[in-house]
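Chemist: Mind looking at a prediction? Sequence and model below.
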Amino acid sequence: MMKYLCLVYLEERILNGFPAPERRAISDEAMAYCDKLKKAGQLLAASPLHPAETATTVRVREDKTTTTDGPFAETKEQLGGFLMIDVPDLNDAIRIAAQFPAARFGSVEVRPMKELGCAD
C-alpha cells in the first residue's frame, strides 16, 4: 500500500457562486464519499479548509520570522482541502481523486507521500 495526498484546488468564487442548496449538496456528496473511502479502509484523513483569505504565510529568512496574511501565491485556484489516502498504487489514487466532487469544477493534485522512518 502507498499513501497519497490529494490536494483539492478550486476557485472559491466559483464555489461561492453556486446557490446555497447546490453548495450543501456538493458538501454532502463529498462527506458521503469520504465515509465510503473510510469504510473501505482507504481514507486516513480529510478536511476542507477555511477560505484562502484566512491563511497566514510564514517565512524565515536569516533567522527572522515574518508572517503575511493570505496565501503565498496569487492564483486562480486556492487549496480548498485534502484527502490522505492509502491505496495500492497511483491508478487507484487517480480513480479516487477523479470521483471527488470538487474535481468537476476544480482540480485534485495527487502526490505520493514519503515515509520518514522516524522512530515513535
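Modeler: Structure's in. What do you need?
Chemist: Every contact and neighbour count from this point should use C-alpha atoms.
Modeler: Will do.
Chemist: give me every residue that touches the residue nearest the centre of the chain.
Modeler: Nearest residue to the geometric centre of the chain (CA atoms, centre = their mean): residue 82, 2.1 Å. Residue 82 sits next to 5, 6, 7, 8, 46, 47, 48 when contact means CA atoms under 8 Å, 6 or more residues apart in numbering.
Chemist: another one to put next to it:
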Amino acid sequence: MKYLALVYYDEQIMDRLSQQEWDALNQECKACVARLSEGGHYITGSPLLPTSTATTVRVRDNRVTTTDGPFAETKEQLAGFYMLEAQDLDEAIALAGKIPPARYGSVEVRPARELMEKGNQAGGNAANTTGATL
C-alpha cells in the first residue's frame, strides 16, 4: 500500500541552521532515500521551496483566484514529501520515523487511495471515480 509521508518543520528554526548543519541534514536525507530505495519502500519524493514561494489557488463560482503564500498560517510548514510503499500503517510509521527532518518538526503519514474507474468503486465515498472531484 502507498503512504504519503508529509514532512513539516518551522522554517524559522531551519533558517537558523548553519550552512554546515544544513548540508549535513541534506546528506542524511539523501542517505535515507538510498536506504528506503534499497528496501523497496521509496516511490518518489521531493523537498519544497519555502512557503514564501507558495501560491494558493481557489475556484469559486467557476472563477479562479490566487493568493500569495500557503493556505493557512501554521507553526510548522510543509517542507517536502516521501511517497512510500509499506505493508501497513505500522510499517509506514516505522519508515517515517527514520526521515531525518522529523527531529526538527513532524512527519504526517497518510494512506494514499487509488482513484477507481466508474462502476468499480469500493468503500463508498472513499473511492472517487476517475475525473471526479477529489
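Modeler: Looks like it arrived, so ask away. Everything numeric in this text was worked out from a predicted model, so none of it was measured.
Chemist: Report the buried members of the contacts of residue 82 of structure 1.
Modeler: Among those, those scoring as buried are 5, 6, 7, 8, 46 (criterion: 16 or more other CA atoms under 10 Å).
Chemist: Would you mind listing the residues in contact with residue 91 of structure 1?
Modeler: Contacts of residue 91 of structure 1 (CA under 8 Å, 6+ apart): none.
Chemist: let's see 10 Å
Modeler: residue 97 (CA atoms under 10 Å, 6 or more residues apart in numbering).
Chemist: can you list the residues that contact the biggest helix by length in structure 2?
Modeler: Assignment by DSSP state H gives helix 19-38 as the longest helix of structure 2. With CA under 10 Å, 6+ apart as the test, helix 19-38 of structure 2 has contacts from 14-18, 39-45, 47, 82, 84-85, 95, 98-101.
Chemist: go with 6 Å
Modeler: With contacts defined as CA atoms under 6 Å, 6 or more residues apart in numbering, helix 19-38 of structure 2 is touched by residue 42.
Chemist: Which residues are in contact with residue 70 of structure 1?
Modeler: Residue 70 of structure 1 makes contacts with 53, 55, 56, as judged by CA under 6 Å, 6+ apart.
Chemist: ok, 7 Å please
Modeler: Each residue near residue 70 of structure 1 by CA atoms under 7 Å, 6 or more residues apart in numbering is listed here: 52, 53, 54, 55, 56, 57.
Chemist: just to revisit the earlier point, confirm the residue nearest to the centre of structure 1 sits in a strand?
Modeler: Yes. Counting by DSSP: H, G, I helix; E, B strand; the rest coil, residue 82 of structure 1 is found in a strand.
Chemist: Leaving aside the residues adjacent along the chain, what's closest to it?
Modeler: Sequence neighbours aside, residue 7 is the residue nearest to residue 82 of structure 1 in space, at 4.6 Å (criterion: CA to CA, 6 or more residues apart in numbering).
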